[in-house]
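J.: Next one to model:
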Amino acid sequence: MTTYEKIYLLLQENGDFMSGEAIAKRLEISRTAVWKGIKTLESKGLTIQSVKTRGYKLLKGDLLLPEFLSQELGITVTFNPDSQSTQTDAKNGMEKGLESPHLYLANQQTAAKGRFNRNFFTSPQGGIYMSLHFKPQVTVTELPPYTVMVASSIVKAISRLTGIETEIKWVNDIYLDNRKVAGILTEAVASVESGLVTDVIIGVGINFQIEQFPETLQSKATSLFSEKASITRNQLIAEIWKLFLTIPEKDLVKVYKEKSLVLDKQVTFVENGIEMTGTATDITDQGHLIVRLENGREKILRSGEVSLSSW
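T.: Take a look at the predicted model:
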């Protein structure tokens, strides 16, 4: 762990002013090293108050700590400060044969892509951008509903750590107060020879504490925290993947249904270029949405998007 990361942890754990002398003594470094560490933290977007007679206090912001997360999760964690996309980072790692499960992190993404290859907004500070790569080695029919499971892990982790209740908009978006706060992108690779899904990459983007959205997104997107965050990004990341890796699939599917934003609501979707409207009546254990159309027929949506008619 770097010197500036150690200084960050001290300030974050202390929660109050800490003198440069005290930091130097705790870390067994020079006062000059402390000053350089503080400047590095500020260059990374953290707000630190400096008072001559009292020392330093962390006011806002945090650092992503791959070493801490690796220890918490028991898997390899890689941080890329210059990431174009954590999905791309994971694909590159997969091609190089890096070990899995493997979590790829970034503070920002310069060429982020969502579902249907759409561009999406990422903030230089205050976002969580990550992709988990693992090798399930199962047939397509045996493949668990990973998007459903991660969505449930996100809402459950947020609730456990903060008390904030979010909802899931089928199939891959997390909403807070009717605005999007997180999204998920799941990609899989199958082998023609074996018929098995060899690799899965689950990408997650969370608006953790983003101060400013583009004007076009201000009515559509929101952040988990608008004021000082009550938890760190590291804590939320660790909790999400702990839940995903340990809670049984059936329990996560149950959470997904309980936290659904669309069940029993009128929804609109497009099929073969035709817009259809109906009521979302159920979500299957595979994550498929069942919609009862206005003519009484039922449609099973396995992928795609729906719009809430009331919006």
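
J.: alpha carbons only for contacts and neighbour counts from here, please
T.: Noted.

J.: what's next to the helix or strand hosting Ile184, contact-wise?
T.: Secondary structure from DSSP states H and E places Ile184 in strand 179-190. Applying CA atoms under 8 Å, 6 or more residues apart in numbering, the external contacts of strand 179-190 come out as 114-115, 146-147, 150-151, 172-175, 196-208, 219-224.

J.: One more sequence to fold, the one below, so I can look at both together:
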Amino acid sequence: MMYEFPRLTAHHIQTTDQPVVTSTNEMAKERLKVKDQPFLISARQQTAGHGKTSRKFYSPAGSGAYFTLALPFSYLAKSAGQVTVTAAVAAYEVLSKQFTVPITIKWVNDLYCERKKVVGILAEMEMTANNQPRGIVVGWGINLAAPTAPLPPALQLRAGWLGTTSIDDHQRLQIVDAVAAHFLDLLANASWKHILQVYQAHQYLINKLLLVDTGAERVRGYFDHITDDGWLCVQTDNGPRAFMTGTVRELV
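T.: As a prediction, the model looks like this:
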């Protein structure tokens, strides 16, 4: 029986679930060019899933939930930076209730469990030919259970899993429905103060020595705090520095 996405249906979101796609984000960006209503694309497997800076996101069938919610610009009530933080909080709040493992949020858009990444989130703005914002696509890749095939060597020490038993399509789509709908609820009804408090309180980077890479520079320093705008503040040898975007790596 086809899953009906009851929570997303209540939000009037059109849904599509595919067995295999290249990337749900890339499909959503193409479809957003011709659609002016919000929609969601999910898949059992991605062959070209990717995260920030085009890093490949391993997306085997039967192992995770891979999905993208596309929102036309007129539907956005928060800034793009706040959307990314809200997407992380939505995943954290839903998954923390469904799984018993400890989950934390790693600035800016990952969830970790026991020092390994279990959720990747990628929010991308889609622009018109006139360089005006058309909308935003928000993609989640959630590692639900370890695949039966061996992991690529590069992921064996970095990828984690929320559960130990395999999942079926119904369970996968229940999680897709719950996370995406909770994200929409937070966008519409939650204050930025509440969202930020959750994001700050469950931050993975607390007390850690970090290397922040902005693309233009690399900065080493200790985690200090997350600002009221969702920026990362680190304490360097030359004083505090705040970063709006970038990638961050823990130094041992």
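
J.: hmm, back to that, buried subset of the contacts of strand 179-190 of the first structure as a ChimeraX selection?
T.: Here is the ChimeraX command that selects the buried residues among the contacts of strand 179-190 of the first structure (16 or more other CA atoms under 10 Å):
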select :114,146,147,150,151,172,173,174,175,196,197,198,199,200,201,202,203,204,205,206,207,208,221,222,223,224
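
J.: For the strand holding Ile184 of the first structure, give me the average deviation versus the second structure.
T.: With mean CA distance after the TM-score superposition for the first structure, strand 179-190 of the first structure departs from the second structure by a mean of 1.1 Å once superposed.

J.: Strand 179-190 and the helix or strand following that strand, what's the angle between them?
T.: With elements assigned by DSSP H and E, the helix or strand that comes after strand 179-190 of the first structure is strand 196-207. Strand 196-207 of the first structure and strand 179-190 are oriented at 160 degrees to each other (axes from the mean of the first three to the mean of the last three CA atoms, to 10 degrees).

J.: So what's the residue count around the aligned partner of Gly287 of the first structure in the second structure?
T.: Counting by TM-score structural alignment, Gly287 of the first structure lines up with Gly230 in the second structure. Using other CA atoms under 10 Å, Gly230 of the second structure has 23 neighbouring residues.

J.: Go ahead and confirm Gly230 of the second structure touches Leu196.
T.: Yes. Counting by CA atoms under 8 Å, Gly230 of the second structure does reach Leu196; the two are 7.1 Å apart.

J.: Remind me which helix or strand Asn25 of the second structure belongs to.
T.: Using DSSP H and E, the element containing Asn25 of the second structure is helix 24-32.

J.: dump the residue contacts of the aligned partner of Ser309 of the first structure in the second structure.
T.: Under the alignment (TM-score structural alignment), Ser309 of the first structure pairs with Leu251 in the second structure. Leu251 of the second structure makes contacts with 208-211, as judged by CA under 8 Å, 6+ apart.

J.: where does Leu251 of the second structure sit relative to Glu217 of the second structure, distance-wise?
T.: Per CA to CA, to the nearest Å, Leu251 of the second structure is found 16 Å from Glu217 of the second structure.

J.: Quickly list what's touching both of Gly230 and Leu196 of the second structure.
T.: Contact criterion CA under 8 Å, 6+ apart; residues shared by Gly230 of the second structure and Leu196: Val85.

J.: which position in the first structure aligns with Leu205 of the second structure?
T.: Applying TM-score structural alignment, one finds that Leu205 of the second structure aligns to Val262 in the first structure.

J.: helix, strand or coil for that match?
T.: Three-state call for Val262 of the first structure (DSSP: H, G, I helix; E, B strand; the rest coil): coil.

J.: That one: what's it in contact with?
T.: Shown in contact with Val262 of the first structure (CA under 8 Å, 6+ apart): 168-170, 280, 308.

J.: Just give me the closest of those residues to Lys257 of the first structure.
T.: Nearest to Lys257 of the first structure among the contacts of Val262 of the first structure: Ile168, at 8.6 Å, using CA to CA.
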